Structure formats: C-alpha cells, structure tokens
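1. I would like to see how this sequence folds:
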Amino acid sequence: MGGWTQALADNLGGTEAGLKLILGQLAGYPILLLYRKLLSNKDPNLQHVYFTLTGLFLGYWVIGPCVTHGIYAIIFTYLLLVIAGGSFLSVVVSFVFHITYLLTGYWFTAGEDYDISWTMPQCVLCLRLIGLTVDVYDGFQQKLNKKSLTPEQEKNCLVEIPSIIEMLSHSFFIGGYFVGPQFSMKKFKSFATPDYHRTLPSSPSRFGFRRLLIGIAYLLGHVIGSQFYPEDWPDQLEFAATSYPAKLIGLMFWVKIILAKYVSIWLMAEGVCVVSGLSYVGKDEAGVPDWTGCRNVKLRRLETASQFGHYIEAFNINTNGWAAYYVYKRLKFLNNKLISQVATLVFLAIWHGWYIGYYLTFVNEFIVMKFESEFFKIWTQSSKVTKWRHHPSFQTLTSIFGWLYVHFFLAHCFLPFPLKTAHRILKAYGSLYFVHLIFYLGWPVWAVPLKQYLHYSRGPKAQGGGGDEKAKRRTSSKDDNQNQKNDIAAPAPTKQE
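-> Okay, the predicted model is just below:
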C-alpha cells in the first residue's frame, strides 16, 4: 500500500483500498477487449490461462498476498470433486468448508468500520464454489436418472468434473472476481470457446460501456453525496442534534447515497462481463441482442419502486438468483415456503458475517415483506379500491405515494447494515423512536380499521386488483435463469457482492 494510489485516494477523500478496487475493476475493460480481439478464437485452455493470470495479477494488486486464500479454496474444492464429486457428501463438505473458511476470515478481519479485504472476493468465491459442487452433483444425478432434474438444473449441471485450470479461470475471471456476478461453470466453459464468440450477433462493447458510464455517474453521486451524508451519519453527534423531521427527511437522501456505492460497482462489473461477451443470453422478441445475463440491478425498477417487493426485485438480483436456485429451491422437500424463506435468509445473513446489523437487516426485510403480502391482499380484494381504479389519476397517485413509502422506510430497514454493532444501531433507532417497528409491528392493530374502510372481503379478488401489476413484474423480471427471484425475499446489499 502507499505510493501514487495512496496520494490519489487522499486527494479524492477516499481510501486507498477503495480506489484500488475501482481501478482493478476498471482494468477489466482493456483486458477483455484485448481478449476478444486476440484470444477469443483460440484454444479454450489458452483462454482459461489468460483469465487466470490476469485475475490473479489484479487480485494481488488490489488485496495483496491474501489472494492466496482464493487459491486454497479452489484447490480444496478441486480435490473434493476428484475424490467425492457427484455425491451428496461432497455438497455437504463443500458447504461447511467454504462457509467456515469465510466466517473465520470475517472473524480475523472484522472492524466497526467497513474495510476492503480478502474476504470481499472470498464471499463471492464461496457461493461460486458451493454452486459448482452442486452442479456436479446434479450432473451425476442426471447420469443415474435423466428425468430427475428440472429444466433449470439441466441447464447448469456438469456431467464431468472441471479441470483445475477451468476452475481457476472461472473463479478469477476479472468480470466476476471482485464483486460478482455469479455465473455457472457450464455457461463459462461455453463462453471460453471460439464457437461461442463466432455466434455473437454483434459487438457488446457499446452496451458494456454504457453500463460503465452509468456506474460512474452513480459513483460520483455517492462521492459527492457522502460529503453531506456520510455512511456513519446516523452514528454521529450531528445526527443526534438534528431535529426529528430533518432526520426523517435526511435519511431518505442518506440511504440513496449509500446504496449508490453498491449500484456503481455492480454496474462496472456488469459492464466488464458485457464487453467480454459472457452476458449474452440470446435475442429478445424484437430480435435485438440481449446482453443482460450478468445484470445485478434493474435501474428503472429500482428508481421507480413503489413497493419494497419492487426494490428487492431490482437490487442485487444476481445473488438473489443464486440463493433461490441453490438454497431456497433445494429446500422444497420441507413443503413449507415460509420455512424455506427463513432458512434462506438465515443462510444469507450468516454469509454476510458476524455483525448483528446484518441479521437485523434481514429481520427487517422479512417483517416488511410479510406486511406487504398481507396489505396487498386487502388492497387487491377491496371493493372501494376497485372503484378507485377507474379514476384517471389512480395509477399516478398510488405510484407517488408508494414511492414515498418505500424511500421513507428504506433507510430505517437498511440502517443496521452499515452501522453493524448493537450499540450504534440502538442509539440511532432510539433517536428515531423506532418508527418503522411501530408502523410494521403495529399492523395487526391498524389493519382492522383499514379493512373496514376499504370494504375488504375474503372473496375472489376484485376485478383489476393487481393482475396488471403482476404482469408488469413478470415482464420486467425477464432475466437469465441465475437472476430469477423465485418467490424468495432478496438479500440486503452485500459487501460489494
């Protein structure tokens, strides 16, 4: 550490680790443009060597010698697959090993303030290697019974154990190494072949650089906004001294400024995957190439969200897809959606680390999604709402009020995540009089007069009571299989995953 990067970070008012992360991610653009120009039509093994070496070099430059932790995890997984790949035991051992390794890393690197360390790419690698083990297991199950897998599992399963160079390449591919996104080994192996690139309908560079520019805009918004509302603002004396109305309004700006950091780095990483060609998922109904296979955020849905369900659908969607596919759906044998959702959220909370703030964020999310599920059941079955829908301003007004509702309570639900520790969280919540808990946990009380006012009935859903909205959500959710939500509440923002 030190040198020109430290001097530049000081001048910009940031940290050297953060600057190196951004520069390391940006380096992926020329690296993969060079790859497409010179190597995309070469032997797959040569391509895998290129991805491995470039990823290792940039990883070492960003996080130093600790890049070896990723190598250890990959070698362990490779040996596990060679010895027991395809067995249920291999899945259990892989899961326990990678989660334990990650949690141990969190324990030794933890601090009250967020810091970029080797655990950041390791949390991405943890999911990737667990997913790889499951895909091999599915492939071996398919050999035993061709009808045992779902179409989604057939798309991702591996009937052969990948080579060590393929695993290193898959893990250190610079488009997904630092902050994601997740993509299956089967998709990646197909990508690293000359045939794949010959079938691309056009150059992806324009779309990729557009995502980069949007990401830079979000980053600038975060940097400038943080001068007024820093990440630890709810823990500062200035926050405690601020009037209550100013706190509530200021938090609406604060949360957008903080989340812009995650959006920006995800967009930069997505752009790298797009430029490489990896994100191609075919053509849409109009015959236009679709480059959104590695998308981790839906910007239009995110910025116009009028329900928390919209926000969850649009934010960190790639990790949501991983959790839905590898955890939630694997718990189908429990025959209970609620238990599967809770188990998946607990897994994601553990994956984030030890801090109670992560767990409280997921508790908040569960409470909010439970509330919205019950509220919209009343709303869509209200005879009074059915009449309101015929008014020309209904959609506009409900969208405005919904947007205000989401962005008012978003900060309160997200607040534990950046503050992390119990004493900081309780101090901030105390100064806010726990307004979000009063609202959401008080729902059973104020739901009674609301039902009476809206003329709620338990009969069939009122005409027009949400069908259009669901259709819109299905349309806007058209993604690569790995980006599907699949009825699970989504995780909170990860440590740049």
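
2. drop to CA atoms for contacts and neighbour counts, all remaining ones
-> Fine.

3. could you say what helices and strands the one helix or strand Ile75 maps to packs with?
-> Using DSSP states H and E, Ile75 maps to helix 68-84. Contacts defined by 3 or more Cα pairs under 8 Å, 6 or more residues apart in numbering; DSSP states H and E place helix 68-84 against helix 88-109, helix 119-144, helix 164-172.

4. structure for this one too, so we can compare:
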Amino acid sequence: MTESEDYDITWTMPHCVLTLKLIALSFDMWDGAKMKKGKQLSATNQQTALLNTPNILELFGFVYFPACFLVGPIFSFKRYKSFVSDEFPIENESMSLENHAMKRLLQGLGYLTAFQIGVTVFNVKYMISDEFWETSIFYRHFYCGLWAHFALYKYISCWLLTEAACIRFGLSYNGTEKTENGTVSKWDGCNNIKLLRFESATKFQHYIESFNCNTNFFAAEYIYKRLKFLGNRHLSQFFTLFFLALWHGLRSGYYMTFFNEFIIIYMERELESLISKTQLYEKMWNSYLKGVLYVLLKMYTIVFMGWSLAPFDLKIFWKWWRVYYSLYFSGLLLFVPWAFVYKPLIIMAIKKYCKNKDKDSIKAE
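-> Here you go, the predicted structure:
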C-alpha cells in the first residue's frame, strides 16, 4: 500500500528520531541507576545520566519537542530538563539568539534552494535508465557523485532549519567561550552539521565528523563504546553500523550503504597510518603538489560518496545493483581487496622506498 516506483513512505519513518531518543533515555536512566550504586562512569555518561525518572508530562514534552521531533537533531533529556527549568540565559540574550537563529535559517534556505536546483540537474531516475549506459564510465561516476552531494543537501537543509528553531527556543545553549570581545554564550548545542568540514572533505572520516553529528554522537556513546567487551574495535564498529542500518529499516540498500562505510573507513585509516609515516607524504602536502593532491582527494570523496549513497536512496536491490553494474562495481574492486591485495603491495613499496632512501643517504655520507 505504501510502495511505489518513485519513493516509499512507511509509517515507521517518523519514528526514527523518536526511537533513538528513547533508547538514549533508557541508557541514561540505566547509567543513573549505576551511579546510585557507586559505579564509575565515563565523563560523557556522567553528564547525561539521570538519577531521577522523568514523569509522564516531562516524557511527552521531551519526545514531542516541536522543533525537531521528526527529523532531529536528537538531544539528551538533561538538556531538555535544563531548558524547561530556565537554566539557560535565554531572556538575557534574546538578540544573540535571534542573530544565531537567523544565520542558520538563511543557511538552511540556501541549502534547500541548492537541493531543489541540484535534483533537477542530477536525477536518480536517470542513473537506472538505459540512457545512462550510453555515457562514458567517467561521466557515470562523476554524475553519481554529484547527484549524491546534492542529495545530501536535503538532510543538511532540514537540520539547519530545525537547528534555527532550536536556537530561537533557547534549547541550543552550550556554555560560554572567551573571545576578543569578552565571554560570550555558545548556541551550537543542537548543531547537526559542520558545513565547512563537510564541503571541504577530502576523506570519508571528514564526512562522519561533519554530517549528522548528533546521531554519530549517539552511535559512538550509546553503541560503539558500550561494545568494548568485544575486545575488537573493528567488531564494535561493524555492529554499530549494523545497528544504524537496522534502525533505518529492512531494505537491502541501507545495509549496503553502511557496509560501504565500514570498508571505506577501514581502508582509509590503515592507508593513512601507512603513508603518513613516509617523508614523501609530508613533502607532497608541503609542496606545490598540495593543490593537486587536494583536488584528487576531493574527486575521490565526491565520486565514492555517490557510490556509497546510491543504495541508501534507491533502497530496492535491483535498482542499486543496476547502478553498481553501470559503474562496473568500482567501489567493491577498490575497497574490498584492500587487506589482502593492496595493503601488502603498499607495504612492500614503502619498504623498498625507505630502503633506497637509506642507500642514498649512505652514499651521500
């Protein structure tokens, strides 16, 4: 009854954010119970732990806070409690609130406009059409990447608009900071997107750090860190991403997208740890090649963000599989063989480079 060839609307979608908020609330109450027993908690968990159970009125107020109960950002019950208890300096800084809220509102409208323009130029339906096959392989990769970049603007615009509402309410208070003009209040407590980091990303870790920040914080604090008993950070990361995929739904596209994130981050971290130790890597970033390297890495992130996001948007197996087929499964060929093909070759190349470097230095002496 809800499926179509264009877009699926299911009754579970509006409950995504609600689910995370209630899971976080449950963990916070559990942490509070452990604190009462004298058990040690991390500094972050201590900040959100609840020593007292919310009453029914507080619970409904927290769940259905009007600014963001459908699309987020999520926030802790302690933040909500501080807000309704008048602990934030809202009345004293109404002008500052209005300025910060207006800035986010205008940014949100700007990204919403860019999204509307972008999706008219880059259309996901075109990528599963026969016409798409008639273009070159390079064109298909860049088209898919640029489509994904503009598709993400939909989420960014929503978060900016809801953050503007949260700021204007006064919910976003995040302490104070010292500036040249004295001590000022920060109103970024409900920030869900770091625009500069997102737009300048040169690796997928930058996307994770800048995109959907509150959900990533939830995943790190309430899932990933609580899987420490597994004794393996890769396993913890895998199950965290599996949880996020399951949270989105049962469509195969969700699981493929988060699997992509797992293999890409795994490769990036290991590759960076290998090449960052070499002098060649430092020389490239400190020479005229820096600009060239930045452009190449920017192209890499845009192209393979398209690869990663296509299943998430298309959801149904035959649709995203068709796109992957048109891209000749380039992402799988690049990221899956990393551990047993590319990594050993790079290690050999680095050892050979270092060995030749040592020989040259000995000759010079």
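
5. picking that back up, the second structure: matching residues for the helix holding Ile75 of the first structure?
-> Under TM-score structural alignment, helix 68-84 of the first structure corresponds to no residues of the second structure.

6. buried stuff in that helix?
-> Buried residues in helix 68-84 of the first structure, counted by 16 or more other Cα atoms under 10 Å: His69, Gly70, Ile71, Ala73, Ile74, Phe76, Thr77, Tyr78, Leu80, Leu81.

7. and what of stretch 213-227 of the second structure?
-> By neighbour count on 16+ other Cα under 10 Å, the buried set for stretch 213-227 of the second structure is Cys213, Asn214, Thr215, Asn216, Phe218, Ala219, Ala220, Glu221, Tyr222, Ile223, Tyr224, Leu227.

8. Mind checking which of those are in helices?
-> Members of those lying in helices (criterion: DSSP state H): Cys213, Asn214, Thr215, Asn216, Phe218.

9. and which of those residues is nearest Asp31 of the second structure?
-> Phe218 (14.7 Å; Cα to Cα).

10. any idea what that closest one aligns with in the first structure?
-> Going residue by residue (TM-score structural alignment), Phe218 of the second structure aligns to Trp322.

11. The aligned partner of Ala164 of the second structure in the first structure - how many residues pack around it?
-> For Ala164 of the second structure, the aligned residue in the first structure is Gly271 (criterion: TM-score structural alignment). By the criterion of other Cα atoms under 10 Å, Gly271 of the first structure has 34 neighbours.

12. same deal with the one 3 residues further on?
-> A count of neighbours around Val274 of the first structure, defined by other Cα under 10 Å, yields 29.

13. what's the answer for the one 5 residues further on, then?
-> Per other Cα under 10 Å, the neighbour tally for Ser279 of the first structure reads 25.

14. which secondary structure elements does the longest helix seen in the second structure contact?
-> The residue-count maximum for a helix in the second structure (DSSP H) belongs to helix 137-169. Judged by 3+ Cα pairs under 8 Å, 6+ apart, the packing partners of helix 137-169 of the second structure are helix 94-121, helix 124-127, helix 289-314.

15. so the second one corresponds to what in the first structure?
-> Using TM-score structural alignment, helix 124-127 of the second structure lines up with residues 231-234 of the first structure.

16. Buried ones in that stretch, by neighbour count?
-> Glu231, Asp232, Trp233, Pro234.

17. Same question for stretch 248-267 of the second structure.
-> 248-249, 251-267.

18. that older thread, with respect to Glu5 of the second structure, which of the buried residues of stretch 213-227 of the second structure is nearest?
-> Nearest to Glu5 of the second structure among those, with distances taken as Cα to Cα, is Thr215, at 29.1 Å.

19. Excluding sequence neighbours, find me the nearest residue to the closest one.
-> Closest residue in space to Thr215 of the second structure, ignoring its immediate chain neighbours: Ile74 at 7.1 Å, by Cα to Cα, 6 or more residues apart in numbering.

20. Map the one you found onto the first structure.
-> Using TM-score structural alignment, Ile74 of the second structure lines up with Gln182 in the first structure.
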